[in-house]
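**Student:** Predicted model, plus sequence, below.
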Amino acid sequence: MQKNIINTPQAPAPIGPYSQAVQAGPLLFISGQVAFEPATGNLMTSDIPTETRQVMENLKAILLEAGLDFNHVVKTTIFLSDMANFSAVNEVYGQYFTDAFPARETVAVKGLPRNVNVEISMIAAV
């Protein structure tokens, strides 16, 4: 099976040895995104809604680079530094989908890269 690497300057460059996304057959696997603003490289962590919105915009940019949108997303994983942020993250996250929501899990973790509060990864069907 051939795999296609997806990268766009409209989303933050990886901060390690990984790609923004990899398309393998009919599936697109998007690496976990945090709230880096691509234009400045700054973390947008002033509050949870702002942070979540930046994460979702980064994911949107990668989807668009692959010729997809949120309607193609079949699975997401949300990592939170604190489950107390669940409602605020959920509210912003839900604004990016129609009623055909993808499957999802949300987990609290001890720490995230650069001490952010939210990281989200996705799988989309091409």
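**Tutor:** All right, it came through fine.

**Student:** only C-alpha atoms for contact and neighbour calcs from this point on.
**Tutor:** Will do.

**Student:** quick one: contacts for the residue lying closest to residue 24 once chain neighbours are set aside?
**Tutor:** Take residue 24 and drop its neighbours on the chain: the residue closest to it by Cα to Cα, 6 or more residues apart in numbering is residue 3, 4.6 Å away. Counting by Cα atoms under 8 Å, 6 or more residues apart in numbering, residue 3 touches 22-25.

**Student:** next, the one to line up against it:
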Amino acid sequence: MNNAISTEKAPAAIGPYSQAVKAGDTIYVSGQLPIDPATGAFASDDITAQTRQSLTNIRSILEAAGTDMSKVVKTTVLLKSIADFAAMNEVYAQFFSEPYPARAAFQVAALPKDALVEIECVAVL
């Protein structure tokens, strides 16, 4: 049985989806835009701050699910510009330690609300 996970410490879904879903011992976190849940606005207009906010949102959702960043096994990073890869990677490295999760990173044509980054993940309990 699937159970929705939600927290006010991360932005509410902007469509018909859950912040995360628990299925068995696995947590699937929806793509997190860099929205500050306190203001409803982007944390900033630069990739460093936006990456930090997206990952902070993920951390908050995982905590609400009863797990943490050390239990993330896979991430997907969507970038508006692949030129931001190095700057995103510097911030990303501050949220994870070895063994690092598996990851895919893509440049996409556009992201919701014209964000610079969106990150999703899969974690275990």
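**Tutor:** Thanks, I have the structure now. What you see is a predicted model, and the numbers here were worked out from it, not measured in a lab.

**Student:** Overlay the chains and give the TM-score.
**Tutor:** Here the TM-score for the pair of chains, by TM-score structural alignment, normalised by the length of the second structure, is 0.98; 125 aligned residues with a Cα RMSD of 0.7 Å.

**Student:** picking up where we left off before, quick one: the residue nearest to residue 24 of the first structure from residue 14 of the first structure, how far?
**Tutor:** Per Cα to Cα, to the nearest Å, residue 3 of the first structure is found 18 Å from residue 14 of the first structure.

**Student:** now swap in residue 40 of the first structure and tell me
**Tutor:** Residue 40 of the first structure sits 14 Å away from residue 14 of the first structure, going by Cα to Cα.

**Student:** Please enumerate the helices of the second structure.
**Tutor:** Here the second structure has its helices, by DSSP state H, at 47-65, 85-95.

**Student:** Would you mind getting the average deviation of the last one from the first structure?
**Tutor:** In the superposition against the first structure, helix 85-95 of the second structure averages 0.4 Å from its aligned positions (mean Cα distance after the TM-score superposition for the first structure).

**Student:** Just the buried positions in that helix, please.
**Tutor:** Residues of helix 85-95 of the second structure classed as buried by neighbour count (16 or more other Cα atoms under 10 Å): 85, 88, 91-92.

**Student:** Looking at those residues, spot the one nearest residue 58 of the second structure.
**Tutor:** residue 92 (11.8 Å; Cα to Cα).
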